[in-house]
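Asker: Starting from these lines, generate the structure:
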Amino acid sequence: MTYPVPANELERLAVLENLDLLDTPQDPALDDLCREAALTFDAPVALITLLDARRQWFKSRVGLDICETTRDASFCNYVVAQDVVLIVPDARQDSRFASNPLVVGPPHVRFYAGAPLYYGDGIRLGALCIIDQRPRAADEIDVPTLRHLADRVAGEIWVRQAARSAEHQRV
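Answerer: Below you'll find the predicted structure:
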């Protein structure tokens, strides 16, 4: 599979690496926001995803047992590369995703909605997304609310990085 890549991919990957978020323990505040997204949109699955060069890693997850996928299977690539809130009402009917292993096999994604996680000017680390195993209408998603939740996730990431930087300066 091919997927879009943002023009600033090298800078984006460097920022993600410097944040040292990948493969870190769960974070209660981010887990709460992930649960809030699932409840707000009545979605069985909600994820806070981070995209590195080869994989999509879930910093937080509700309703999904796996903690990562290959990057080429990630719907979030489109959110990160195109700087959009992406809504896919039925992935089986969308040529970008119809043959995706996450659509044709477990977890059988049908509906997807994702908003970018911004970190600085033009840097999108990943997405806050919700998933359902049944198709849903695009108008079931209040885009401003999804964006707001994604911005709150990004704010939590920013706060943790600021605290980490302050700690390093004290040492």
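
Asker: rest of the way, CA atoms for contacts and neighbours
Answerer: Noted.

Asker: residues in contact with the nearest residue to Ile130 once chain neighbours are set aside?
Answerer: Distances taken as Cα to Cα, 6 or more residues apart in numbering put Ala46 closest to Ile130, at 4.3 Å, once the chain neighbours are dropped. By Cα atoms under 8 Å, 6 or more residues apart in numbering, the contact list for Ala46 reads 34-35, 37-38, 61-63, 128-131.

Asker: and this one, so I can compare the two:
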Amino acid sequence: MQEPALPANEDERLQALRQLLILDTPPEERFDRIVAFAAQEFDMPIALISLVDAQRQWFKARVGLDAEETGRDVSFCAHAILTDETMVVPDTAHDQRFADNPLVTGGPGIQFYAGAPLKLPDGQNIGTLCIIDQQPRTLDRVDLAILASLRDLAVEELVRREAHDTPPEDKKGDTA
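Answerer: Sure thing, here's the model as predicted:
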């Protein structure tokens, strides 16, 4: 198993993730709808919005997986955030990065993975929208475009959530 490398901008990436104030928050329907649609659209048993923290990947939304997080060292998504392109692993048994990964050899038995990086407006990849199957699969150009569109919706919701949930600036000098 190949552990994922750290992005060159890891400190800035983690700061951007923490500023969202989203880690360890309760489920939210807006994110749950996105993963439910992804699982249905691609006929996949597992779909996740995964956020990659310093030591773990935490799932903001999930379908088909009971775990709330896994270690970053075994995370497929930690590999996917290293690029801006969707990472597709058609058959984990034939990919030396993942063939002996415990998420492949044990539960949930990942055989296919596609993860589209969640890139914030400031350029930081903080996680992925990913779809997972227990059998090898492929995606065509149209599938990749749909996954990218769903990823864009997830990013829009993250940004909207941050704008809505961030306390307003201190308004010194305002008189009411």
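
Asker: Any chance you could compute the TM-score here?
Answerer: Here the TM-score for the pair of chains, by TM-score structural alignment, normalised by the length of the first structure, is 0.94; 170 aligned residues with a Cα RMSD of 1.6 Å.

Asker: before we move on, the earlier item: now the residue nearest to Ile130 of the first structure: how far from Pro107 of the first structure?
Answerer: Per Cα to Cα, to the nearest Å, Ala46 of the first structure is found 12 Å from Pro107 of the first structure.

Asker: go on, Gly63 of the first structure?
Answerer: In terms of Cα to Cα, Gly63 of the first structure sits 10 Å off from Pro107 of the first structure.

Asker: right, and Asp95 of the second structure touches Val88 too?
Answerer: No. Asp95 of the second structure is not in contact with Val88 according to Cα atoms under 8 Å; the separation is 10.8 Å.

Asker: Tell me which of the two has more neighbours.
Answerer: The neighbour count for Asp95 of the second structure versus Val88, taken as other Cα atoms under 10 Å, is higher for Val88 (20 against 12).

Asker: how close does the more buried one get to Thr138 of the second structure?
Answerer: With distances taken as Cα to Cα, Val88 of the second structure is found 8 Å from Thr138 of the second structure.

Asker: just Asp11 of the second structure next, same as before
Answerer: 34 Å.

Asker: which helix of the second structure spans the most residues?
Answerer: Counting residues, the longest helix found in the second structure (DSSP state H) is helix 141-165.

Asker: what comes up buried for it?
Answerer: By 16 or more other Cα atoms under 10 Å, the buried positions in helix 141-165 of the second structure come out as 144, 147-148, 150-155, 158.

Asker: Quick check: closest non-adjacent residue to the residue most central in space within the second structure.
Answerer: Of all residues in the second structure, the one closest to the mean position by Cα atoms, centre = their mean is Thr128, 2.2 Å from it. Nearest residue to Thr128 of the second structure in three dimensions, chain neighbours excluded: Pro117, at 4.3 Å (Cα to Cα, 6+ apart).

Asker: That neighbour touches His79, doesn't it?
Answerer: No. Here Pro117 of the second structure does not reach His79: they are 9.8 Å apart, not a contact under Cα under 8 Å.

Asker: Neighbour count for those two, which is higher?
Answerer: More neighbours surround Pro117 than the other of Pro117 of the second structure and His79, with 31 against 23 (other Cα under 10 Å).

Asker: The helix or strand containing the more buried one against the first structure, how far on average?
Answerer: Using DSSP states H and E, Pro117 of the second structure maps to strand 112-119. After superposition onto the first structure, strand 112-119 of the second structure sits on average 0.6 Å from its aligned residues (mean Cα distance after the TM-score superposition for the first structure).
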